[in-house]
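> quick one: sequence plus predicted model below, questions after.
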Amino acid sequence: MAEGKHQKINSDKLPHWKKPGRERDISELRAELDVLGLKIVQVTPDGNCFFRALADQLEGNEDKHEKYRNMVVRFIKNNREMFEPFVEDEVSFDEYRRSMGQEGNWSGHVELQAASLATHCNICIHRHGSPSLYAQNFDVHEAPQIHL
């Protein structure tokens, strides 16, 4: 993955696992990724990080995150019957879709699946202190696997 931009971030607004000082805590994750021939590269932690990582892996440029957010939201909209059952009950599908279309809104499992299907890639999300998440929608011989 390409190196991300360096920005001053107010650490009081970040989740506990993204606060400065966590770098030494990820040595175990770094070792696991080394075995796979992967490395950790920071992307801007601004709520667009899933889409930034996706853009970085697919185009080598995290700044194209908006393109991937729009692609994923459009895919969800066009495949409503597939995704609507997984939208929280207290939020209408249209409300959810509009919200996800806005920059800075965090993605979840629905967006992971939609991104895999929209980009025709299997996706593995490696997480510190938790099992990896997979969107394995294609045979390994018919689609690439990207790691976020």
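Structure received.
> hey, let's count contacts and neighbours off CA atoms from now on
Will do.
> show me where the chain has its helices.
27-35, 49-59, 65-78, 80-83, 93-100, 109-119 (DSSP state H).
> now distance to Gln136 and mean neighbour count too, for those, in CSV please.
Output for those, formatted as CSV (distance: least, Cα to Cα, whole Å; neighbours: other Cα atoms under 10 Å):
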stretch, distance to Gln136, mean neighbour count
helix 27-35, 19, 13
helix 49-59, 15, 22
helix 65-78, 16, 19
helix 80-83, 16, 13
helix 93-100, 22, 15
helix 109-119, 8, 19
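> check contacts around the spatially most central residue of the chain.
Residue closest to the average C-alpha location in the chain (Cα atoms, centre = their mean): Phe50, at 2.4 Å. By Cα atoms under 8 Å, 6 or more residues apart in numbering, the contact set of Phe50 is Trp106, Ser107, Leu148.
> below is structure B, check it against A:
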Amino acid sequence: MTVHKAQGITVDQVVISTKDFFGTDMGYTALSRVRTVEGLFIVDLHVNKFYCNENIDKVLSQMKAMKLSNLFAVTEQLASIGFQIVNILGDGNCFFRAISHQLYRHEHDHLNIRSATINYLIENMNNFAPFVDDMDSTIENYIERMSRNGTYADHLAISATAVILNKNIIIHEIGKTPLLIPGSDFIDHQVHVCYYPDLLHYDSIVCVNNESAFLSAEQILFTS
């Protein structure tokens, strides 16, 4: 089986020979098409098969510089209103970890928060079904995927989380007015997170004195 014949399907077993790849990164396609590590067999694998060409190395360096630049910019943006970032582990659970930190000042309750969010989605499937995208096709598929540990939270999960917590989730993003995801009728019921769209990552936000962050209605962009 060649790499190109494995493209587009998922199989139980794949045998890959690294002897004659067609070009840089051709092995990645085959690696992504096998269901388990136990089903992957690699032939003729040597350390000299792995290299990074100049263009890729240059792009990666540029991306790293851009990431640092954006981090500095959002840090400055938050500092201007008296806030600071609390770094959250990036393991796919970062949104729920950030919310856990907002509520309890630790990340450890992220699984419980995800579970409560999933229960709310199950109880209100008809309300959320019209907003499921083509990737999941049905609300049942969406809930099954979102219930998995490590699945990134999207707008539906975030909206459901806001409601179950009776909190307005304020999302900060570089260069944008903080966005309120409604969960409470009381403006002072707030939790604050920072979103990095290029990284698909959330961090927690607190005041510079480590107190809970708060913004007035005039400082927030409201959503329905």
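Yep, that arrived. The shown structure was predicted, so the numbers you read here are calculated from the model rather than taken from an experiment.
> quick revisit: the second structure: which residue goes with the residue nearest to the centre of the first structure?
Alignment note (TM-score structural alignment): Phe50 of the first structure maps to Phe95 of the second structure.
> roughly how far apart are its match and Val43 of the second structure?
40 Å (Cα to Cα, to the nearest Å).
> please identify the residue most distant from the middle of the first structure.
In the first structure, by Cα atoms, centre = their mean, Glu90 is the one farthest from centre (23.9 Å).
> could you measure it against Tyr96 of the first structure, distance?
Counting by Cα to Cα - Glu90 of the first structure and Tyr96 of the first structure are separated by 10 Å.
> from Glu144 of the second structure, how far out is Gly27 of the second structure?
Taking Cα to Cα, one finds Gly27 of the second structure at 30 Å from Glu144 of the second structure.
> before we move on, what about His201 of the second structure?
21 Å.
> and if you look at Arg105 of the second structure?
29 Å.
> then Leu40 of the second structure?
27 Å.
> cool, Ala98 of the second structure as well?
Taking Cα to Cα, one finds Ala98 of the second structure at 22 Å from Glu144 of the second structure.
> equivalent analysis for Ile113 of the second structure, please.
16 Å.
> next: Gly82 of the second structure.
39 Å.
> go on, Gly90 of the second structure?
Gly90 of the second structure is 21 Å from Glu144 of the second structure, by Cα to Cα.
> cool, and His189 of the second structure?
30 Å.
> residue in the first structure paired with Ile174 of the second structure?
Going residue by residue (TM-score structural alignment), Ile174 of the second structure aligns to His128.
> contact partners for the closest residue to its match other than its chain neighbours?
For His128 of the first structure, ignoring the flanking residues on the chain, the nearest one in space by Cα to Cα, 6 or more residues apart in numbering is Leu29 at 5.7 Å. Going by Cα under 8 Å, 6+ apart, Leu29 of the first structure touches Arg127, His128, Gly129.
> which one of those is nearest to Gln136 of the first structure?
Arg127 (16.5 Å; Cα to Cα).
> so the helix or strand hosting Thr29 of the second structure corresponds to what in the first structure?
Assigning secondary structure by DSSP states H and E places Thr29 of the second structure in helix 26-31. On the first structure, no counterpart of helix 26-31 of the second structure exists by TM-score structural alignment.
> can you pull the buried residues of that helix?
Under the neighbour-count criterion of 16 or more other Cα atoms under 10 Å, helix 26-31 of the second structure has Gly27, Ala30, Leu31 buried.
> can you select the buried ones from the contacts of Phe50 of the first structure in ChimeraX?
Command for ChimeraX that selects the buried part of the contacts of Phe50 of the first structure, burial taken from 16+ other Cα under 10 Å:
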select :148
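> got the contacts of Phe50 of the first structure as a markdown table, with distance to Asn137 of the first structure columns?
As requested, those are exported to a markdown table (distance: Cα to Cα, whole Å):
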| residue | distance to Asn137 of the first structure |
| --- | --- |
| Trp106 | 22 |
| Ser107 | 18 |
| Leu148 | 16 |
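> the second structure: which residue goes with the residue nearest to His128 of the first structure?
That one, Leu29 of the first structure, aligns with Val74 by TM-score structural alignment.
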